[in-house]
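Q: Provided below are the primary sequence and the corresponding predicted coordinates.
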Amino acid sequence: MVHQTMATRTTRASKASSRINSMRQTWRWLGPAILGTLAGCGGVPLIVEQGPAGPVPPQAAADVAAPAAAPADGPVLVRGRSRWVPVGWEELPGFEEDALHEAWNAWLKSCERPPAPLAALCPQVRQLAIAPPEEQRAWLRRQLQPYRVESHGGAAEGLLTAYYEPVFEARRQAAPGFGVPLYAPPPGLGQRRPWHTRQEIDTQPVVRAQLQGREIAWLADPVDALVLQIQGSGRLRLTEPDGQRKLVRLAYAATNDQPYRSVGSWLLQQGAVRDASWPGIKAWVRANPQRVQEMLWSNPRVVFFREEPLAGFDAAFGPRGAQGVPLTPGRSIAVDRESVPYGTPVWLASTGPQLELRRLVLAQDTGSAIVGAVRVDWFTGWGQEAGELAGRLKQPVRMWVLWPRGGPPPG
């Protein structure tokens, strides 16, 4: 899945966090049903850094525990843009309180395509899927070593944002009130790089002709279409020509290879808004309908989709992330693949104006804006409440990767 992060300011929004917490009982019993055996691994080597770990920067979030000294016999590892500093479990804030069974569902998904050093743990992960949290916690301590993730300069604090899967009403064919098409990739897309811009698609008949017959569905609002393209996937409550209604997913298929430009940044540069979160952008759209097209054209990138069925267990998970496994609401994150390999369990700690987050998550996705040693995009789920939180969340974060004790470093 490919997405871009839109949050640029923060104010209070807690409904989606409550919605995620309310899923706990459902997720506890979903995990054992979905298992897999494929293997995959990131390609950035980890090397041993000689010498001491170096100083740790001051702690900004008051209730996130200050980093403890790395064990004397544990080497610091360097991977891509990050370095991993071995620490004791007592450094992980909130480790005793987390509802680990929620994370286990995401871990079971990662076991469908695990990196090699973590693949050996998957049989035990499956066995522990419905174990008490105390047993799961004890197993984590025995099997895994926590590493604090830092930049090469020793900065242990980074940025947390969030993303989600929007849900929209749609029609299979153009209809009154539904005139905004969502396209499958056009023939010959890769033969012209970059392909035509958003403005060229909207204004040039010869370009639009190349997309004729590639319409998957039609939305009512061009801003909703932009939101879906930015998030990289979405759910549609689709009405067929015969009146039949069904729920489908539009998943990322390709782009026009044009650069992504944030419409929020464009509005800030224009002096049009002070709040460039999605709620702020939508408020500006309602007040300035005559300038909406200009705003849309400021982002030349267009995303093309493929349709996927959505029923049964599939509906209980998000779209497939870059790891190739479905995302779990509240327990999947997008990371910089150069710093953290896909499939890695990660401990997060973040306190800010939106929420307090202390939990086990799985690195299962990435995004064009997710760059840096300590950079996290948190998958909040789908629908309006998840979108409200994702549109505003922007706060400090610390992260610890959990890696097999005595196992080889990720290749």
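A: Yep, that arrived.
Q: can we go C-alpha only for contacts and neighbour counts from here?
A: OK.
Q: And the strands in the stretch 101-250 of the chain?
A: 144-151, 158-165, 167-171, 180-183, 215-219, 233-239, 245-255 (DSSP state E, counting those that start in this stretch).
Q: Next one: Pro166 from Gln231, what distance?
A: Note on Pro166: its distance to Gln231, by Cα to Cα, to the nearest Å, is 8 Å.
Q: right, I mislabeled it, should have said Thr5
A: Applying Cα to Cα, the value for Thr5 to Gln231 is 8 Å.
Q: Could you tell me which residues touch both of these two?
A: Both Thr5 and Gln231 are in contact with Tyr163, where contact means Cα atoms under 8 Å, 6 or more residues apart in numbering.
Q: How about Glu307, nearest residue that isn't a chain neighbour?
A: Spatially, and ignoring its direct neighbours in sequence, Glu307 is nearest to Leu250 (4.7 Å; Cα to Cα, 6 or more residues apart in numbering).
Q: And for the one you found, the neighbour number?
A: The number of residues packed near Leu250 is 26, by other Cα atoms under 10 Å.
Q: ok, now Ala162?
A: Ala162 has 25 neighbours, counted by other Cα under 10 Å.
Q: Quick one: residues contacting it.
A: 5, 7, 376-380, 389-391, 393-394.
Q: which among the residues you listed end up buried?
A: Buried subset of the contacts of Ala162 (neighbour count, 16 or more other Cα atoms under 10 Å): 5, 7, 376-380, 389-391, 393-394.
Q: Dump those into JSON lines; add secondary structure and distance to Leu160 as well.
A: Compiled in JSON lines, the buried ones among the contacts of Ala162 are given as follows (DSSP: H, G, I helix; E, B strand; the rest coil; distance: Cα to Cα, whole Å):
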{"residue": "Thr5", "secondary structure": "coil", "distance to Leu160": "10"}
{"residue": "Ala7", "secondary structure": "coil", "distance to Leu160": "10"}
{"residue": "Val376", "secondary structure": "strand", "distance to Leu160": "5"}
{"residue": "Asp377", "secondary structure": "strand", "distance to Leu160": "6"}
{"residue": "Trp378", "secondary structure": "strand", "distance to Leu160": "7"}
{"residue": "Phe379", "secondary structure": "strand", "distance to Leu160": "11"}
{"residue": "Thr380", "secondary structure": "strand", "distance to Leu160": "12"}
{"residue": "Leu389", "secondary structure": "helix", "distance to Leu160": "12"}
{"residue": "Ala390", "secondary structure": "helix", "distance to Leu160": "10"}
{"residue": "Gly391", "secondary structure": "helix", "distance to Leu160": "12"}
{"residue": "Leu393", "secondary structure": "coil", "distance to Leu160": "7"}
{"residue": "Lys394", "secondary structure": "coil", "distance to Leu160": "6"}
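Q: Next one for the comparison:
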Amino acid sequence: MVHHTIATSTTSASRASSRMSSMRRFWRVAGIVGILAGCASTPLPPDLPSAPSAVAPTDEVPSGPAIVQGRSRWVPVRWSDLPGFEADALHEAWNAWLRSCERPPAAWVALCPQVRRLSIASADEQRAWMREKLQPYRVEPLQGGAAEGLLTGYYEPVLEASRQPGPQFVAPLFRPPATLASRKPWYTRQEIDTLPEPRSQLRGREIAWLADPLDALVLQIQGSGRLRVTEADGSVRLVRVAYAGSNEQPYRSVGGWLLQQGAIRDASWPGIKAWARDNPQRLNDLLWSNPRVVFFREEPLAEADVGGPRGAQGVPLTAGRSIAVDKDSIPYGTPVWLASSGPVTTLQRLVLAQDTGSAIVGAVRADYFAGSGAEAGDIAGRLKQPLRLWALWPR
């Protein structure tokens, strides 16, 4: 899943609260699992610690060397340097970790069987195992500088759609055109809307139509979404549209464009939509300021499916426990300790690096997957605050 952030300034974007009410049912289920895990009488395998007292390493200052990882440098630290480590509800992250173990990095192949067995362990047993088997590293820029970066957020929109165009459904979502690979970059957004040639190449490639062109733009920025599609016979079906390619034109923030125009001061998504309602004659100018277009594929989806879309690692994302990273700084599948505090939320928790995005560049840079729906979108759209990261790596 490739996504972008919606900028709140000319250089950065704002798009993914760890306990949003739209995900209460998800968290209630996770909480029940955690309670059952804590009460489980099933003994752990002999190669795993059975209690916190089984922690072997002391929490002394580590003496090992730093690790150079692409654009980042990982500096070994003590477990006590991780803010909030003793308080995190680790069982909420374990499902995301199990998913990463479906496609583990080479360094994790040997430990993933233990990660799977620990899914029935208590939080204390999980913490003891992490201390024994893993080394935390503070993530810093390779060229030096502050170890504090930027956290933004993204989410999966849930939108009404129709299989047929009509007065209320005017914005199509397209599958990739057959000629996409033969022309790089492909046509811009404005050319697609105004020239007969790209329109003819997209004819018949429509998946569904949305009511609002801005919602279609949001869906392309986020990279995936859920649609309640009204079929030709009047029935309604829930589907997911997932990233399937782009026209490879550069991404430009529409919020940044409005700020440059002096048109708005609030470049949050509600602010952008308010401006569009007040200036309908300039809607195309706004849309065309971002030449990048994303194409989708359709996937079936059940109402009870609380999993997120597949990230760049190739596994489903977990709301509140998956992040997008710069893959040249943190490999996919890496467990990461995340600490961020700001006006939107305070986060101190275990997350998994499972996705990427074209706006996610740099060592201490992450995009937080907030989940699905409008409330997740509200969090994602406002989240822009300082960030510190620690990579957890096998000893």
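A: Cool, got the structure. The structure displayed is predicted, hence computed values, not measured ones.
Q: State the number of residues packed around the counterpart of Gln270 of structure 1 in structure 2.
A: The equivalent of Gln270 of structure 1 in structure 2 is Gln261 (alignment by TM-score structural alignment). By the other Cα under 10 Å criterion, the neighbourhood of Gln261 of structure 2 contains 9 residues.
Q: Relative to Ile6 of structure 2, how far out is Gln261 of structure 2?
A: Between Gln261 of structure 2 and Ile6 of structure 2 the computed distance is 16 Å (Cα to Cα).
Q: Then Ser246 of structure 2?
A: For Ser246 of structure 2, the distance to Ile6 of structure 2 - Cα to Cα - is 17 Å.
Q: Need the three-state assignment for Thr26 of structure 1.
A: Following DSSP: H, G, I helix; E, B strand; the rest coil, Thr26 of structure 1 is assigned to helix.
Q: Return the residue of structure 2 aligned against it.
A: Thr26 of structure 1 maps onto Val29 in structure 2, by TM-score structural alignment.
Q: how many other residues sit next to its match?
A: 12.
Q: thought Leu144 of structure 1 was touching Leu402?
A: Yes: in this structure, Leu144 of structure 1 is within contact of Leu402 by Cα atoms under 8 Å, at 5.6 Å.
Q: Can you tell me the closest non-neighbouring residue to Phe168 of structure 1?
A: Nearest residue to Phe168 of structure 1, sequence neighbours excluded (Cα to Cα, 6+ apart): Leu236, at 5.1 Å.
Q: residues touching the one you found, list them.
A: By Cα under 8 Å, 6+ apart, the neighbours of Leu236 of structure 1 are 167-170, 247-250.
Q: same question, Gly31 of structure 1
A: Gly31 of structure 1 neighbours (Cα under 8 Å, 6+ apart): 104-106, 108, 129.
Q: Most neighbours of all the residues you listed, which one?
A: So for these (other Cα under 10 Å), the most neighbours sit at Asn105, 31 neighbours.
Q: could you redo the strands of the stretch 101-250 of structure 1 as a markdown table and give each row distance to Val227 of structure 1?
A: Shown next, in a markdown table, are the strands of the stretch 101-250 of structure 1 (distance: least, Cα to Cα, whole Å):
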| stretch | distance to Val227 of structure 1 |
| --- | --- |
| strand 144-151 | 31 |
| strand 158-165 | 9 |
| strand 167-171 | 10 |
| strand 180-183 | 12 |
| strand 215-219 | 12 |
| strand 233-239 | 9 |
| strand 245-255 | 13 |
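Q: right, and those strands - which one's nearest Leu355 of structure 1?
A: Leu355 of structure 1 lies closest to strand 158-165 among those, at 11.1 Å (Cα to Cα).
Q: What is the corresponding segment of structure 2 for the closest one?
A: By TM-score structural alignment, strand 158-165 of structure 1 lines up with residues 149-156 in structure 2.
Q: ok now the matching stretch, how far from the chain's centre?
A: Centre-to-centre, stretch 149-156 of structure 2 and its host chain are 7 Å apart (Cα atoms, centre = their mean, to the nearest Å).
Q: post-alignment, it versus structure 1, mean distance?
A: Its matched residues in structure 1 lie on average 0.4 Å from stretch 149-156 of structure 2 after superposition (mean Cα distance after the TM-score superposition for structure 1).
Q: Can you find the partner of Val78 of structure 1 in structure 2?
A: In structure 2, Val78 of structure 1 lands on Val68 (TM-score structural alignment).
Q: Enumerate every residue touching the corresponding residue of structure 1 for Glu125 of structure 2.
A: Using TM-score structural alignment, the equivalent of Glu125 of structure 2 in structure 1 is Glu135. Residues near Glu135 of structure 1 by Cα under 8 Å, 6+ apart: Leu128.
Q: Report the contact partners of Asp224 of structure 1.
A: Phe168.
Q: could you redo the last one with a cut-off of 6 Å?
A: The contact partners of Asp224 of structure 1, by Cα atoms under 6 Å, 6 or more residues apart in numbering, come to none.
Q: Mind telling me what it corresponds to in structure 2?
A: Counting by TM-score structural alignment, Asp224 of structure 1 corresponds to Asp215 in structure 2.
Q: Quick check: Ala7 of structure 2 touching Ser14?
A: Yes: using Cα atoms under 6 Å, Ala7 of structure 2 is in contact with Ser14, at 4.9 Å.
Q: how much space is there between Val78 of structure 1 and Ala373 of structure 1?
A: Val78 of structure 1 sits 11 Å away from Ala373 of structure 1, going by Cα to Cα.
Q: Kindly report the same for Gln354 of structure 1.
A: 22 Å.
Q: Of these two, which one has the most company?
A: Shown here are Gln354 of structure 1 and Ala373; by other Cα under 10 Å, Ala373 has more neighbours (28 against 19).
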